[in-house]
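Engineer: show me the folded form of this:
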Amino acid sequence: RGEEKEEDIEEKLKKTRKKDKKAGGKKNKEPYPQKRLVSKPLMDTLWTTFKLNKCLTRRKSLLLAFEFSMTERQINQWFFKKRKKYNREMDKQKYKKIQKR
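Structural biologist: Prediction:
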């Protein structure tokens, strides 16, 4: 019986290897990278600049990226997501005001 189990295991391994080759070998890779933990000073700075101005200039985004060792794209994505969330909330509030009338 021990031999049968080993043969079954080997066959299963061969099948999974074939599937992995067809899938491009992406079995162990996560679809999205883990979220990066952001420091408190960075969050404070980003929120204050967001409150002052919803859209960044290229110069300001480059300065923030350099200051916090991030890429300009990461900074711009953060602002894009916050603007989107902010606009959604504002639309909800407008809709509620219309409903109350």
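Engineer: CA atoms for contacts and neighbours, from now on please.
Structural biologist: Fine.
Engineer: so which other helices or strands are in contact with the helix or strand hosting residue 80?
Structural biologist: Using DSSP states H and E, residue 80 falls within helix 72-100. Under the contact criterion of 3 or more C-alpha pairs under 8 Å, 6 or more residues apart in numbering; DSSP states H and E, helix 72-100 touches helix 58-67.
Engineer: now show me the structure for the sequence below, then we'll compare the two:
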Amino acid sequence: MNNAFLAKICWELIDKPDDLWASLIWAKYDLDKNPYLTHWTANYSNLWKNLAPMWSFIRENIIHRIGNGLNTLFWRDVWLDMDQPLIELALPTSDVGNTEAKV
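Structural biologist: From the prediction side, this is the model:
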């Protein structure tokens, strides 16, 4: 299967866990108790056999859920994997403009 498609499915499992199909996957593979399940056995579905490697990649690389952006400050929130806000990484000569700008 296409990796971009698998990544999209993984993201939708995280973003929309209450959708019927997603809740079935969460329940079948008990992802609430084991959110990093990356293995599979012969009785697992073909879908999960393809999703399992991508699931691990997606879960490990999610830093901050931006959502609609209304609650994420571009310059002041730590929303990238840098352990500090972007404003602390900006060059001293940079004009950051509105430091309260939303994503």
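Engineer: report the TM-score for the pair.
Structural biologist: The TM-score (TM-score structural alignment, normalised by the length of the first structure) is 0.32; 55 aligned residues with a C-alpha RMSD of 4.1 Å.
Engineer: if we can go back for a sec, the helix holding residue 80 of the first structure vs helix 58-67, what angle?
Structural biologist: Counting by axes from the mean of the first three to the mean of the last three C-alpha atoms, to 10 degrees, helix 72-100 of the first structure lies at 120 degrees to helix 58-67.
Engineer: flag every buried residue along helix 72-100 of the first structure.
Structural biologist: By neighbour count with 16 or more other C-alpha atoms under 10 Å, helix 72-100 of the first structure contains the buried residues 72, 75, 76, 79.
Engineer: residue contacts, the second one?
Structural biologist: When you say that, I think you mean residue 75 of the first structure. 61, 64, 65 (C-alpha atoms under 8 Å, 6 or more residues apart in numbering).
Engineer: list the contacts for the first one?
Structural biologist: Pointing back at residue 61 of the first structure there. Taking C-alpha under 8 Å, 6+ apart, one finds 72, 75, 76 in contact with residue 61 of the first structure.
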